[in-house]
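Novice: sequence first, predicted model second:
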Amino acid sequence: MLAAFLLTLVAGGATSIGAALGVLGRGTNPKMLAGGLGLSAGVMLYVSFVELLPEGAHVLSGGGAITARGTAIATLSFFVGIALIAVLDRLVPEAVSPHEFSGRMTGSHGDPEVREPDEQAADRALRARLLRTGTVTAAALAFHNVPEGFATFVAALQAPEIAIPVVAAIALHNIPEGLAVAVPVRRATGSRSKAFWLASMTGLAEPVGAVLGYLLLAPLLSGDAMGAILAGVAGVMVFVSLDELLPAAEETGEHHTVIYSLIAGMAIMALTLLIL
């Protein structure tokens, strides 16, 4: 059991690698911001439509061939997930403490860069949006990582030698997840430590999910309930990608960087799923 938990911890801990990449370099670099957000959106969209939603339909179909009933319930769960995150999104205040921002940005050499009042206002608005984006993304990814951690833990308990490639694949796709949180939070707050630790915490949801699933949720999260949860999580991740990540990425003005990174994120996720 200890080995299974450690393998799950390794998979979740890979998020910190992405977090570290997200806080390195210049936090105000628009290409880095656009690339990180686009990459993360690609990962989340691909895994939602190619892995989570079909797997939810598969589970809801009784584990065999996908049925019309399984597809219908998975589709309903998908849109219920979107509705839930949309409601939560509307409850988050648009304004994020204006005192947090002084109207100055850190220049490329660490010196304060004075800006005109209208530029300061635009910068405050963008930072507020990015902070909100990073926080919502962290919550969505943490929620997604709980059943993922439980699945990894169960696989390791059954056959550790089979779980190792599973852990490697999950760890690989957790790296851009850490990047997804760290990049906007680093850009919004100017704090590398806040960005790193918030992003890393999303990965810790995996070992937490392993423990909770084993101790409390295993009898409940089976059959139709698990299938509905997987499809619902897909809806949450699609909403976050389209409503938060991509609009914030486009605001950098680096459209082509966003598109290329989006495709790269899909390619990375496709590769990890093939390995998995």
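Specialist: Happy to help now that I have it.
Novice: going forward, measure contacts and count neighbours with C-alpha atoms only.
Specialist: Noted.
Novice: all helices for the chain, in order.
Specialist: Using DSSP state H, the helices found in the chain span residues 2-13, 15-23, 30-46, 53-60, 68-91, 117-158, 160-189, 192-212, 224-240, 246-250, 255-275.
Novice: wait, which of those is closest to Met105?
Specialist: Across these, Met105 has its closest neighbour in helix 117-158 (8.3 Å, CA to CA).
Novice: quick revisit: can you redo the helices of the chain as CSV with distance to Met105 and mean neighbour count?
Specialist: Rendered in CSV, the data for the helices of the chain read as follows (distance: least, CA to CA, whole Å; neighbours: other CA atoms under 10 Å):
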stretch, distance to Met105, mean neighbour count
helix 2-13, 31, 22
helix 15-23, 16, 25
helix 30-46, 13, 27
helix 53-60, 41, 25
helix 68-91, 27, 17
helix 117-158, 8, 21
helix 160-189, 10, 25
helix 192-212, 14, 23
helix 224-240, 27, 25
helix 246-250, 18, 21
helix 255-275, 23, 19
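Novice: and the ones you listed as a markdown table, adding distance to Thr106?
Specialist: As requested, the helices of the chain are exported to a markdown table (distance: least, CA to CA, whole Å):
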| stretch | distance to Thr106 |
| --- | --- |
| helix 2-13 | 30 |
| helix 15-23 | 14 |
| helix 30-46 | 13 |
| helix 53-60 | 42 |
| helix 68-91 | 29 |
| helix 117-158 | 12 |
| helix 160-189 | 10 |
| helix 192-212 | 12 |
| helix 224-240 | 28 |
| helix 246-250 | 20 |
| helix 255-275 | 23 |
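Novice: next up, a second structure to put side by side with the first:
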Amino acid sequence: MFETIINFFEEIDPVIGALLATTFTWLITALGASFVFFFKEMKRSVLDGMLGFTGGVMVAASFWSLLAPAIEMSTGDGFAKVLPSAIGFGLGALFLFGLDKFLPHLHINFKPSESEGVQTNLHRTILLVLAITLHNIPEGLAVGVLFGGVAAGIPEASIAGAVVLAIGIGIQNFPEGIAVSMPLRRQGLSRKKSFYYGQLSAIVEPIAGVVGALAVSFFTPVLPYALAFAAGAMIFVVVEEVIPETQQDKYTDIATLGFMGGFIVMMTLDVALG
């Protein structure tokens, strides 16, 4: 099955591949959000465990799928070899830092008074969706950058690695879709609106994926920087957004175990299949 998927992506343009792969991750988010049609509530412990799982996948993907290949494909030795990755990683974190300070948003488990970004009168629902959208920008970018590396003919960038990363992000997007739609339903939104906003949070992934793929395919030398950039953005999201969201209640141990499980799943996928 996996070989069939790889063969399919090898026969199409990598930029189209990036679009299809990130559309897949968006649809998995929508699948998770669709649970709101069957359940009105979900235990807080389950939601925290899901968010922890999401963080674990993102951290593992940042190293195994992004940073390690970025370092490997860099030329030189010692500091010269790691410098592009260090610069890209820092820029990625600063990029998300800027978005975090500018874009108005509210984390899932936080009170309305704890919203971040510029002051706004936007409804709490929109602020929640914008918070999850922040999570998804670096995820789509990461997949797109890997496909862009394939388009540019970089030996270290492979279709298999890009597909594995998309699968891993898709896996963590499923509970993320649930974690967005369920709180919205609990606030009194209809099932349709809760689903709509839940899936909408991931629509940015295909956009970021195509942008990442085009950027790298046209500017091949930036690939190590771009991979590390996506990694830095993802790690920033985990530390600044995901982990604090799981620490607001008494289920921190469950969230931690979820994080460990997510890390193991993504590491296994990348090493075994990538």
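Specialist: Received it, and whenever you're ready, just let me know what you need. Computed from a predicted model, the values in this text were never measured in an experiment.
Novice: need the TM-score between these chains.
Specialist: TM-score of the superposed chains, computed with TM-score structural alignment, normalised by the length of the second structure, equals 0.71; 237 aligned residues with a CA RMSD of 3.4 Å.
Novice: what's near enough to touch the most centrally placed residue in the second structure?
Specialist: The centroid of the second structure falls nearest to Glu139 when counting by CA atoms, centre = their mean (3.0 Å). The contact partners of Glu139 of the second structure, by CA atoms under 8 Å, 6 or more residues apart in numbering, come to 169, 205, 230, 234.
Novice: 10 Å - rerun?
Specialist: The contact partners of Glu139 of the second structure, by CA atoms under 10 Å, 6 or more residues apart in numbering, come to 22, 25, 58, 61-62, 165-166, 169-170, 173, 202, 204-206, 208-209, 230-231, 233-234.
Novice: cool, Arg69 of the first structure as well?
Specialist: Here Arg69 of the first structure is in contact with 57, 60-61, 75 (CA under 10 Å, 6+ apart).
Novice: residue in the second structure matching it?
Specialist: Counting by TM-score structural alignment, Arg69 of the first structure corresponds to Ala80 in the second structure.
Novice: returning to what we had before: dump the contacts of Arg69 of the first structure to CSV, plus distance to Met32 of the first structure.
Specialist: As requested, those are exported to CSV (distance: CA to CA, whole Å):
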residue, distance to Met32 of the first structure
Ala57, 36
Leu60, 40
Ser61, 42
Thr75, 35
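Novice: report the two of those residues separated the most.
Specialist: Of all the pairs that those form, the one spanning the most space (CA to CA) is Ser61 and Thr75, at 12.5 Å.
Novice: name the nearest residue to Leu126 of the first structure, ignoring sequence neighbours.
Specialist: Residue nearest to Leu126 of the first structure in three dimensions, not counting chain neighbours: Ala188, with 7.6 Å by CA to CA, 6 or more residues apart in numbering.
Novice: would you mind measuring from that neighbour to Gly62 of the first structure?
Specialist: 45 Å (CA to CA, to the nearest Å).
Novice: ok, Ala41 of the first structure next?
Specialist: Ala41 of the first structure is 31 Å from Gly62 of the first structure, by CA to CA.
Novice: one more: Phe78 of the first structure?
Specialist: 18 Å.
Novice: which residues touch the counterpart of Val237 of the second structure in the first structure?
Specialist: In the first structure, Val237 of the second structure lines up with Val240, judged by TM-score structural alignment. Contacts for Val240 of the first structure (CA under 10 Å, 6+ apart) come out as 41, 44-45, 82, 85-86, 89, 133, 136-137, 140-141, 246.
Novice: want to throw those residues into CSV with distance to Val258 of the first structure?
Specialist: What follows is the contacts of Val240 of the first structure, written out as CSV (distance: CA to CA, whole Å):
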residue, distance to Val258 of the first structure
Ala41, 9
Met44, 14
Leu45, 14
Ile82, 23
Ile85, 24
Ala86, 24
Asp89, 23
Thr133, 16
Val136, 20
Thr137, 17
Ala140, 21
Leu141, 20
Leu246, 8
